[in-house]
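**Student:** when you get a sec, could you give me coordinates for this:
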Amino acid sequence: MNDSAEDHAAPAPGSLRPGGRTARTRAAVRDAVLTGLSEHGYPALTVEYVAEHSGVHKTTLYRRWGSVEGLLADALDLAGEDAWAPPDTGSLSGDLRALAHEVVEAFGDPATGAAPTAFVGAAFQSPRAAEALHAFYAERFRRCEDVVIRAVARGEAPPGTDAGTVVRAVSAPLFLRLFVTREPIDGAIADQAAQAVLAAVEAGSFVPA
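**Tutor:** Have a look, this model is predicted:
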């Protein structure tokens, strides 16, 4: 975990080509942040922990990321740079169900859901984390709009259907159960959420007046 001349001269995260040392450093730091969130939660996450588990010296972490908030925000930024694409099952019904099931897969299992749940919890304690979480989900929902755009083109949804509102409506009841009422979610709940949104779409409820 020794600082090198390259570390001292390194630009901000993400400013080098994807295959360069900066990208590898960001990935190692991101993995350490996720591990720390899963094991200890946001309040107990420290720069020292990330340094120990990433192999990046803590002085480098402070210089590049500034704080735990900076580490958390960049981990979310890096996650948002992936190649994830929404499902394309050939029908609006199938796509909405698949989107709902992705929420269950990401958050439903306590082991796999620990890190993303901690990210959400951190947003209530850190303005910078909240901003990063907002940007992450704004991008995710923007990509998901293709599901509705394709449905309109196939005649499964009325022209003018608000794509952004539709894709948010699918996950909204699931997030309510996860983070507000603290109820479990499963495949049946996911199917119910998707079916309710599908019925509303077909009724024209998502076409602005």
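**Student:** going by C-alpha atoms from here, please, whenever you check contacts or count neighbours.
**Tutor:** OK.
**Student:** check which helices and strands the host helix or strand of L71 sits against.
**Tutor:** With elements delineated by DSSP states H and E, L71 resides in helix 68-79, which encompasses its position. Using 3 or more CA pairs under 8 Å, 6 or more residues apart in numbering; DSSP states H and E as the contact definition, the elements that helix 68-79 packs against are helix 21-40, helix 127-154.
**Student:** mind redoing it with 7 Å?
**Tutor:** Counting by 3 or more CA pairs under 7 Å, 6 or more residues apart in numbering; DSSP states H and E, the packing neighbours recorded for helix 68-79 are helix 127-154.
**Student:** give me the contact list for the helix holding L71.
**Tutor:** The set of residues external to helix 68-79 that reach it, using CA atoms under 7 Å, 6 or more residues apart in numbering, is R30, V33, T46, V47, W65, R128, A129, A132, L133, F136.
**Student:** following up with a second sequence; could you model it the same way so I can compare the two?
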Amino acid sequence: MESGSRLAGTVRPGGRTAKVRAAVLQATQDELAERGFHRLTMDQVASRAGIGKTTIYRRWGTRVRLVTDLMRELAERSLPPPGAGSVEDVLMASARSVLESLTDPHLGVTLQAVIAAAVSDEEAAGALRAFYDRRIGEWARFVDAAVERGELPPGTDGAELIRAVSAPLYYRLMVVRHPLDETTAARSVARALVAARAGAFVPTLGSALEG
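**Tutor:** Next up is the predicted model:
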């Protein structure tokens, strides 16, 4: 995901409807960052956005739908750039996207709030899954293209490779609470790439290697 603490530039064509959505999603992100998922309320979001409560309840209905829409918007911003290049370029761009997201002063707190809530709340977990399904799916397309070019073994699971690059970064920040930097991202890419070239992400071969 590209760095940037706020949802600047998310107003799409559509006049007032688009402006209302952008204001509400920005307010939702701000409330999540400050209060966390479990203290998020529709009324607080309405007040912060300067939008009538009836408008928010009519369009979104519940706080979970608000958070799901926010995560959808954030996922759109994390899409890979066109022409991402070689598989090394793709994986490094993906790792940098995660790095920038998690270390951003505002966005990182937002993501951490949803991740923390997802541990014990199935609705929050659903919103988080939707975010990562979208993000990983888009990045995996570029890995799949690299497989077709012969850069990785046939049958390599692009989505699993993208997850393998991202997972150490999340573990380092969310579990052991160690700082993240460019070196950390580069090491994650290098290790995942070695495994991918050895066939670890080809489902049948990967299973054999594990055995």
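**Student:** give me the TM-score for these two chains.
**Tutor:** After superposition, the two chains reach a TM-score (TM-score structural alignment, normalised by the length of the first structure) of 0.82; 193 aligned residues with a CA RMSD of 2.2 Å.
**Student:** picking that back up, which part of the second structure matches the helix holding L71 of the first structure?
**Tutor:** The alignment of helix 68-79 of the first structure onto the second structure (TM-score structural alignment) spans residues 63-74.
**Student:** ok now the helix holding L71 of the first structure, how far from the chain's centre?
**Tutor:** Averaging C-alpha positions (CA atoms, centre = their mean, to the nearest Å) puts helix 68-79 of the first structure 11 Å from its chain's average.
**Student:** buried residues in it, which are they?
**Tutor:** Within helix 68-79 of the first structure, the residues that qualify as buried by neighbour count (16 or more other CA atoms under 10 Å) are V68, E69, G70, L71, L72, A73, D74, A75, L76, D77, L78.
**Student:** now the aligned partner of A100 of the first structure in the second structure: which helix or strand?
**Tutor:** The alignment partner of A100 of the first structure in the second structure, by TM-score structural alignment, is A95. Taking DSSP H and E as the criterion, the element that holds A95 of the second structure is helix 87-103.
**Student:** that helix vs the first structure, mean deviation?
**Tutor:** Between helix 87-103 of the second structure and its aligned stretch in the first structure, the superposed structures give an average distance of 1.1 Å (mean CA distance after the TM-score superposition for the first structure).
**Student:** packing partners of that helix?
**Tutor:** Other helices and strands packing on helix 87-103 of the second structure, by 3+ CA pairs under 7 Å, 6+ apart, are helix 107-118, helix 122-148, helix 158-170, helix 182-197.
**Student:** V114 of the second structure maps to what in the first structure?
**Tutor:** Residue mapping for V114 of the second structure onto the first structure gives F119, with TM-score structural alignment as the criterion.
**Student:** do A127 of the second structure as well
**Tutor:** Here A127 of the second structure is matched to A132 in the first structure, going by TM-score structural alignment.
**Student:** what's the local residue count around that match?
**Tutor:** A132 of the first structure is surrounded by 23 other residues when neighbours are defined as other CA atoms under 10 Å.
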